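**Student:** When you get a sec, could you give me coordinates for this:
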Amino acid sequence: MTTAATDTGSGAGALLRSWRERRQFSQLQLALRADSSARHISFIETGRSRPSQEMILRLAEHLDVPVRERNTLLLAAGYAPLYPETSMDDPTMDALRAGVERLLAAHDPYPALVVDGTYRILAANRSVGLLLAGVAEHLLEQPLNAMRITLHPEGLAPRIRNLHEWRGHLLEQMERQIALVRSEPLRALYEEVSAYPVPADAGAESSRDAAELFPFALPLRIEHDGRVLSFFSTIATFNTPMDVTVSELAMETFLPADPETVAYLQSLTP
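**Tutor:** The predicted model follows:
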């Protein structure tokens, strides 16, 4: 009599179990969501049952597994990757790239940029360039990285009036991402930027100061050309991406948080 081999930790079952535990689902909860049974989920996780491609994708959907990691799950189960990873320079991305560039241009005179999953800047509008005046040349060499430029002591950090709060917000954002995705490059970036020294004279404003001025959201308060500009930040991603590259794109737009910022930036418009 023969018995099925048990997954010892490296196959699709172990990966699915890891994602289930990360999302804090029981086997029964996941089974109910995926129209399966706790017994079948258990068999998949222990390697006693090989999941179909359809089942892997269904479980990944309910576990909110990132697109890149869905390919990893498929490979671990012996299936070909389903989602391509297409360079933004590829001709098939022309329509997407043109659409993104139109959105960025339409947001002028307010800053807007597009980053990938490790905060590499892929595109930005003219107003982002205005804020980079005074940033060290080595931080402006390709590939530009938004987190490095913002938090490095030779970057924007010395000019951010509420640096302690804004730095805390960015690091918490990265921590949430690391908890959701298995990205060693992102973790390495987090370890790098979180270790940057905080300029001694930075962050003149306290959280209480900012809360009194802007009670409903944390603003970015940055010194520029003898004045302080205030922005709220929003982040947009693509719905139901079918490409790894597209799934990791994020557009960050900065909205003026006070009339003074509006007036100044509009005065720069040709």
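**Student:** okay, CA-based contacts and neighbour counts for the rest of this
**Tutor:** Noted.
**Student:** buried residues in stretch 131-147?
**Tutor:** 131-132, 135, 139, 144-147 (16 or more other C-alpha atoms under 10 Å).
**Student:** I'd like to know which of these is nearest to residue 113.
**Tutor:** residue 146 (9.1 Å; C-alpha to C-alpha).
**Student:** ok, that closest one - contacts?
**Tutor:** Contacts were defined as C-alpha atoms under 8 Å, 6 or more residues apart in numbering; by that measure residue 146 touches 115, 119-121.
**Student:** Now do it against residue 130, distance only.
**Tutor:** 15 Å (C-alpha to C-alpha, to the nearest Å).
**Student:** What of residue 40?
**Tutor:** Taken as C-alpha to C-alpha, the span from residue 40 to residue 130 is 57 Å.
**Student:** And those two? Which one has more around it.
**Tutor:** Shown here are residue 40 and residue 130; by other C-alpha atoms under 10 Å, residue 40 has more neighbours (17 against 14).
**Student:** who touches the more buried one in this structure?
**Tutor:** residue 49.
**Student:** and it, what element?
**Tutor:** Assigned by DSSP states H and E, residue 40 falls within helix 38-46.
**Student:** Now show me the structure for the sequence below, then we'll compare the two:
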Amino acid sequence: MTTVGDVLRDWRARRRLSQLDLAGEADVSTRHLSFVESGRAAPSRDLLLRLAEPLAMPLREQNRLLLAAGYAPVHGERALDAPDMAAALAAVDAVLRAHAPFPALAVDRHWNLVRANDAATAMLVGIEPILLEPPVNVLRATLHPKGLAPRIANLAEWRHHLLARLRMDIDRSADPALEALHAELRSYPSPVSREPHVPVARIAVPLAIQSEAHGRVLSFLSTTTVFGTATDVTLAELTLECFYPADDDTRQALLSGSRP
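**Tutor:** This next block holds a predicted model:
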């Protein structure tokens, strides 16, 4: 059975914080924190939430900490189709529609596709059908040899970029499913690194993808958006990924009405 001490020690190790460091950040004595971790003292709900803050624990992990202490979770976890989520999903849909004709999509905590605008959906046309069976994992569909990988002109650097982002997600969430996904993606054939295809690579990593519709490489920069005030676990773990043209040729190609 997982104890409060197990959870706290694990997250202190992830954040490289000693008991002294964490106690100072949470305004509690080191002695009392030691007693909490060893099981000699029963922490209050308020203390656990104070400890979770400097540890930057995701809402899901805060709930796990509370459950380990015998408390009910404080953060709800609703299904995306729950009535309470309607307003949030409407906001997501509005962002995706407004981003057209440029690609934009929304993914859950495991990088499974939740929503996509037409431009993003068009990017997936032509890949192996099994990769498009729900739930569609965006990272798998991108890096799989039968996915988008053969069309990505700068596959080596884009692969490195995505694996680094996934590693950061793992460090933030401690999610074993993401660890398994990372191991799977790393097992795919590793391409030979080539020079960046667009100058903007000096300030950001672009996605340079071969477009069959245009007969040329289209280059994109990506940004991520999250709900900064979410108190629901599912909503807090939702990420919007928006792609912007990295050069004028790409911008004009998409503004012309053609798909990526």
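**Student:** Need the TM-score from the superposition.
**Tutor:** Once superposed, chain against chain, the TM-score is 0.94 (TM-score structural alignment, normalised by the length of structure 2); 257 aligned residues with a C-alpha RMSD of 1.8 Å.
**Student:** Give me the range in structure 2 that the helix holding residue 40 of structure 1 lines up against.
**Tutor:** Helix 38-46 of structure 1 lines up with residues 30-38 of structure 2 when matched by TM-score structural alignment.
**Student:** next one: stretch 91-100 of structure 1
**Tutor:** By TM-score structural alignment, stretch 91-100 of structure 1 lines up with residues 83-92 in structure 2.
**Student:** residues in contact with that stretch?
**Tutor:** Stretch 83-92 of structure 2 is contacted from outside by 78-80, 106, 235, 240, using C-alpha under 8 Å, 6+ apart.
**Student:** what's the spacing between residue 108 of structure 2 and residue 238 of structure 2?
**Tutor:** Taken as C-alpha to C-alpha, the span from residue 108 of structure 2 to residue 238 of structure 2 is 5 Å.
**Student:** One more: residue 200 of structure 2?
**Tutor:** 28 Å.
**Student:** The two: which is more packed in?
**Tutor:** Between residue 200 of structure 2 and residue 238, counted using other C-alpha under 10 Å, the more crowded position is residue 238 (23 against 15).
**Student:** What lines up with that one in structure 1?
**Tutor:** Structural alignment (TM-score structural alignment) places residue 238 of structure 2 against residue 249 in structure 1.
**Student:** I'd assumed residue 237 was in contact with that match.
**Tutor:** Yes - if you go by C-alpha atoms under 8 Å, residue 249 of structure 1 and residue 237 touch, sitting 6.3 Å apart.
**Student:** how about the helices in structure 1?
**Tutor:** 12-22, 27-33, 38-46, 53-62, 67-76, 94-107, 126-131, 146-151, 163-180, 184-194, 207-213, 244-247, 259-267 (DSSP state H).
**Student:** contacting residues around the residue nearest to the spatial centre of structure 1?
**Tutor:** Nearest residue to the geometric centre of structure 1 (C-alpha atoms, centre = their mean): residue 117, 5.0 Å. Residue 117 of structure 1 makes contacts with 186, 248-250, as judged by C-alpha under 8 Å, 6+ apart.
**Student:** What of residue 157 of structure 1?
**Tutor:** 150-151, 163, 198-199, 202.
**Student:** switch the cut-off to 6 Å
**Tutor:** 150-151 (C-alpha atoms under 6 Å, 6 or more residues apart in numbering).
**Student:** Kindly provide the distance from the aligned residue in structure 2 for it to residue 209 of structure 2.
**Tutor:** Matched to structure 2 by TM-score structural alignment, residue 157 of structure 1 sits across from residue 149. Here the criterion is C-alpha to C-alpha. By it, residue 149 of structure 2 lies 9 Å from residue 209 of structure 2.
**Student:** Likewise for residue 31 of structure 2?
**Tutor:** 56 Å.
**Student:** In terms of neighbours, single out the busier of the two.
**Tutor:** residue 209 (21 against 12).
**Student:** And residue 171 of structure 2? What does it align with in structure 1?
**Tutor:** Checking TM-score structural alignment: residue 171 of structure 2 goes with residue 179.
**Student:** Enumerate every residue touching that match.
**Tutor:** Applying C-alpha under 6 Å, 6+ apart, no residues qualify as near residue 179 of structure 1.
**Student:** what's the mean distance for the longest strand seen in structure 1 versus structure 2?
**Tutor:** Longest strand of structure 1, by residue count under DSSP state E: strand 227-236. Strand 227-236 of structure 1 differs from its equivalent in structure 2 by a mean of 0.8 Å after superposition (mean C-alpha distance after the TM-score superposition for structure 1).
**Student:** now for that strand, which elements pack on it?
**Tutor:** strand 220-224, strand 250-256 (3 or more C-alpha pairs under 6 Å, 6 or more residues apart in numbering; DSSP states H and E).
**Student:** can I get the ones you listed in TSV with distance to residue 53 of structure 1?
**Tutor:** Putting these into TSV (distance: least, C-alpha to C-alpha, whole Å) gives the following:
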stretch	distance to residue 53 of structure 1
strand 220-224	45
strand 250-256	28
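**Student:** For residue 44 of structure 1, which of the ones you listed is the nearest?
**Tutor:** Closest among those, once you apply C-alpha to C-alpha, is strand 250-256, at 33.6 Å.
**Student:** average gap between the closest one and structure 2?
**Tutor:** Looks like 0.6 Å for strand 250-256 of structure 1 (mean C-alpha distance after the TM-score superposition for structure 1).
**Student:** name the helices or strands packed onto that strand?
**Tutor:** strand 112-115, strand 227-236.
**Student:** In a markdown table: the ones you listed, plus distance to residue 34 of structure 1 and mean neighbour count.
**Tutor:** Formatted as a markdown table, these follow (distance: least, C-alpha to C-alpha, whole Å; neighbours: other C-alpha atoms under 10 Å):
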| stretch | distance to residue 34 of structure 1 | mean neighbour count |
| --- | --- | --- |
| strand 112-115 | 33 | 23 |
| strand 227-236 | 28 | 16 |
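**Student:** Same list, these, but as a markdown table with distance to residue 170 of structure 1 please.
**Tutor:** As requested, those are exported to a markdown table (distance: least, C-alpha to C-alpha, whole Å):
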| stretch | distance to residue 170 of structure 1 |
| --- | --- |
| strand 112-115 | 14 |
| strand 227-236 | 11 |
